[in-house]
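1. here are the coordinates; sequence isn't available:
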């Protein structure tokens, strides 16, 4: 389910949505939280820092 949230956020960004709107859609308190979440996915992959 969590991977689906990341996919949804990625699709919104791909469609040109801005970070503030995506942050609100995702229920994050601030856009920085959204950016950190996306950064961790690209840095470590969908399974997190420990891998599968």
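-> All right, it came through fine. Please read these numbers as outputs of a predicted model, since none were measured by experiment.
2. can we go C-alpha only for contacts and neighbour counts from here?
-> Will do.
3. Name the nearest residue to the residue positioned nearest the centre of the chain, ignoring sequence neighbours.
-> Per CA atoms, centre = their mean, the C-alpha nearest to the average position across the chain is that of residue 38, at 4.0 Å. Computed as CA to CA, 6 or more residues apart in numbering, the closest residue to residue 38 that is not its neighbour in sequence is residue 6, at 7.5 Å.
4. Put this next to the previous one:
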């Protein structure tokens, strides 16, 4: 284990997974991937979870708010709601 020398040098006793390092690193990894737009399904695969629903339940607090993305999506598609121009062109 790569942590043991550091624990030994600090005169600490290493107890496997009792220090929270494993969980902390998994959360850091998950938060970085989610922040970069990796889907929950992909993250589940990367973390070794069989059920993406489990991944969502565990890491949902790390998902950034999608309000701004939703507003941007509506703004980007605003041309779909524009009225026809007055140049006489119409859909067939």
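-> All right, it came through fine. Note that the structure is a prediction, hence the values are computed from the model and not measured.
5. Kindly provide the TM-score of these chains.
-> Aligned and superposed, the two chains score 0.68 in TM-score terms (TM-score structural alignment, normalised by the length of structure 1); 40 aligned residues with a CA RMSD of 1.1 Å.
6. Now check structure 2 for the residue matching the residue nearest to the centre of structure 1.
-> Taking TM-score structural alignment, the alignment pairs residue 38 of structure 1 with residue 59 from structure 2.
7. Spell out which helix or strand contains the alignment partner in structure 2 of residue 13 of structure 1, please.
-> Using TM-score structural alignment, the equivalent of residue 13 of structure 1 in structure 2 is residue 34. Assigned by DSSP states H and E, residue 34 of structure 2 belongs to helix 21-35.
8. Who are the packing partners of that helix?
-> For helix 21-35 of structure 2, the contact count by 3 or more CA pairs under 8 Å, 6 or more residues apart in numbering; DSSP states H and E identifies helix 40-47, helix 52-59 as packing neighbours.
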